[in-house]
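# would you be able to build a 3D model of this:
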Amino acid sequence: MSAKTELTGVDLNEEQQELAAMVREFAEEVVAPQAYEADRSHTLNLGVVRQMGEMGLFGLPFSEEYGGQGGDYLALGLAIEGLARVDQSLAITLEAGVSLGAMPIYRFGTEAQKQEHLPALLAGEALAGFGLTEPEAGSDAGATRTTARLEGGEWVLNGSKQFITNSGTDITRFVTMTAVTGETDGRKEISTIIVPNGTPGFTVEPAYDKVGWNASDTHPLTLQDVRVPEDNLLGERGRGFKNFLSILDEGRIAIAALATGAAEGCLEAAVDYAGKRTVFGSALSTRQNAQFTLARMRARVHTARLAWHHAARLRDAGRPFAEEAAIAKLVSSEAAMDNARDATQIFGGNGFMNEYPVARHYRDSKILEIGEGTTEVQLLVIARSLGLAG
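Predicted structure coming up:
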């Protein structure tokens, strides 16, 4: 499937098409050759991350004032989609580095915080994490138990976080933590606080042994009497939960783009394999059942891409997009999982071998129905947009 075919059915201008083509070439020539070994060894290739930074990918949706590219969320999605075709781990490294690492600083930080943190983050020279999920607070993020109290001009944090991406690399600068900072009218006051890596009491625990995204950096975190300056508060006190919900809305568009790329990677691999695989004297691709499977896979990619493009354009136009982002994540994550399953079936026994990309996509894609809001959460968002109470 050519780059031209890849872009069929979407309305991209010349600059956007050039970006998509550039990332696609980089993915095939640089990312794909290292993907198997990085997955096997559970190692994030920081050399490739640096190259992504040099290409300007981490700065795509940010203003030039802080070292960004002056682009938008659609541009970011195109880059993430292009990477995810061949390596979801590097795609999520970019997605989390932008949506969860730099974007909270850009959206809610003081000018001093922006000047201090954004240049390195947007250049891909540093990464940051988003410390929201806890052992007892996943989809129910309001159940946050990590606490932060003011004492002598410092925040003192205690608690734990889990499943935090980009939190323990050699270039991770900080993790922005949600924490309970008080109580208002009987409800938790949740704020967000920047906690630099290496702060005494802040422990990045050993990396998880995961089913997929093995080359993505993911750790549990422990905070024991961690002290940071009062000025490390990010945004207005008590608005941390609301602010992070808006960040998650945007992140769902990026995850939808990633899932679309994964679904397309499975389609491309399956089409190629079916054309080469001989079964009972003829190519597998000549069998109608295989053709119908591949046709359904193509339809899923097309639908997923239209969904995330629509949500991204709404976001970039400053219009409400939460429902559309939820729809895009729902449709695309299911497309990625369904295409991974169908591609593995097309490959037969070879699809069960990790040396083939479809096996990696099969393991990687399940998390797309869980991370940054489960399928059930997306359905809840959509149901609420219909006026359904519950």
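
# switch to C-alpha atoms for all contacts and neighbour counts from now on
Will do.

# what ranges does this structure have for its strands?
Counting by DSSP state E, the chain has strands at residues 127-131, 147-151, 154-165, 172-184, 187-196, 202-204, 218-229, 233-234, 278-279, 282-283.

# how about those, which one is nearest Leu267?
strand 282-283 (16.7 Å; Cα to Cα).

# mind listing residues that contact the closest one?
Residues external to strand 282-283 that are found in contact with it (Cα atoms under 8 Å, 6 or more residues apart in numbering): 274-277.

# let's see this one next, to set against the first:
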Amino acid sequence: MKTRAAMDGNEWVLNGSKLYITSGEYAGVFVVWAVTDPDAPKGKGISCFLVESGTPGLVIGKAEKKMGQAGSVTNEVVFQDCRIPASALMGKLNDGFRIAVGELAGGRIGIAALALGVARAAMDAAKAYVKERQQFGKAIADMQGIQWMIADRETELEAARLLILQAAWLKEHGKPFVREASMAKLFASEAAQKATYTALQMHGGAGYIRDYPLERYARDARITTIYEGTSEIQRLIIAREVMKAV
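Down below sits the predicted model:
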């Protein structure tokens, strides 16, 4: 982390930048993590701040041109001698890493649900299509190959749904949920890749045409294995949490 916050009188001065901030140009307030003690051990000298939109020194960059999720704008946010009051510190000084870990875990449940929703839409479109598409005098939905594709993807999406609900229930009831959130995010986002690919395949050449929604679903689902922690990071978290109990 390169963004720094230094105390000057009764104000914090922020300098640095943050990439890929969702809805940056529409936000009314930003939750910002910055290094407040550069000499502290890694992860220990970070603090969390609340910065209101319109604060002098807070600059919102251009909207990124993304592969998918065009309905969700993504911006760079830059801090140039951005001054905020001492009261803008969220929580305790140098305790920001703990706050971040908790927030990221909760966010992963949301991304898992997003992935499931996109996958569900893709499969619903595919099932409707194969019931109408005729080959050799019958709907391709009646062909064993298509039925197996549907069965595999539907089973995976149901498993993803249950993992998401379990993680959400644990969080709602104040119980540990880091492992379950990562499991839900990993499984649901990877299942969404399979589901959107399979749904496009079931459409055949039509799935590659923008008149059908599959090309959008495939692009929108792709990012879910990346943000809020990549699939590889989720595997590290899961393994770490599992080994804690050994």
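
# one step back: of the strands of the first structure, flag the one that's most buried.
The highest mean neighbour count among these, using mean count of other Cα atoms under 10 Å, belongs to strand 127-131: a mean of 28.

# which bit of the second structure covers that strand?
Under TM-score structural alignment, strand 127-131 of the first structure has no counterpart anywhere in the second structure.

# and the helices in the first structure, which stretches?
In the first structure, helices defined by DSSP state H lie at 3-6, 14-26, 32-41, 46-54, 73-84, 88-95, 103-108, 111-122, 240-276, 288-316, 322-347, 357-365, 375-385, listed in chain order.

# still on that earlier bit, now that we have the contacts of strand 282-283 of the first structure, which one has the most neighbours?
Using other Cα atoms under 10 Å as the neighbour test, those are led by Ala274, with 22 neighbours.

# quick check: closest non-adjacent residue to the corresponding residue of the second structure for Thr178 of the first structure.
Applying TM-score structural alignment, one finds that Thr178 of the first structure aligns to Trp33 in the second structure. Distances taken as Cα to Cα, 6 or more residues apart in numbering put Cys48 closest to Trp33 of the second structure, at 4.5 Å, once the chain neighbours are dropped.

# surely that neighbour and Val32 touch.
Yes - with contact defined as Cα atoms under 8 Å, Cys48 of the second structure reaches Val32; the gap is 5.6 Å.

# quick check: most distant residue from the centroid of the first structure.
For the first structure, the largest distance from the centre (Cα atoms, centre = their mean) belongs to Gly281, which lies 43.1 Å off.

# before we move on, the earlier item: between the strands of the first structure, which one is nearest to Ala335 of the first structure?
The closest of those to Ala335 of the first structure is strand 154-165. By Cα to Cα, the value is 23.2 Å.

# contacting residues around stretch 58-68 of the second structure?
For stretch 58-68 of the second structure, contacts defined as Cα under 8 Å, 6+ apart pick out 20, 24-25, 73-80, 82, 216, 219-220, 222-223.

# cutoff 6 Å now
Defining contact as Cα atoms under 6 Å, 6 or more residues apart in numbering, one finds that stretch 58-68 of the second structure is touched by 74-79, 82, 219-220.

# burial of Ala63 of the second structure, as a residue count?
Applying other Cα under 10 Å, I find that Ala63 of the second structure has 17 neighbouring residues.

# that one -> the first structure?
Under the alignment by TM-score structural alignment, Ala63 of the second structure pairs with Ala207 in the first structure.

# please tell me how far its match sits from Arg384 of the first structure.
36 Å (Cα to Cα, to the nearest Å).

# same check on Gly47 of the first structure?
As judged by Cα to Cα, Gly47 of the first structure and Arg384 of the first structure stand 44 Å apart.

# swap in Ala128 of the first structure?
32 Å.

# for Leu76 of the first structure, same thing?
Taking Cα to Cα as the measure, Leu76 of the first structure falls 28 Å from Arg384 of the first structure.

# kindly report the same for Phe244 of the first structure.
Taking Cα to Cα, one finds Phe244 of the first structure at 19 Å from Arg384 of the first structure.

# more neighbours: the two, which one.
Counted by other Cα under 10 Å, Phe244 of the first structure and Arg384 do not tie: Phe244 has more neighbours, with 20 against 13.

# aligned partner of the more buried one in the second structure?
For Phe244 of the first structure, the residue aligned by TM-score structural alignment is Ala100.

# go on, Leu157 of the first structure?
For Leu157 of the first structure, the residue aligned by TM-score structural alignment is Leu14.

# apart from its neighbours in sequence, what residue is nearest that match?
Ala5 is the one closest to Leu14 of the second structure (Cα to Cα, 6+ apart), at 4.5 Å.

# what residues does the equivalent of that neighbour over in the first structure make contact with?
Matched to the first structure by TM-score structural alignment, Ala5 of the second structure sits across from Ala148. Ala148 of the first structure sits next to 155-157, 179-181 when contact means Cα under 6 Å, 6+ apart.
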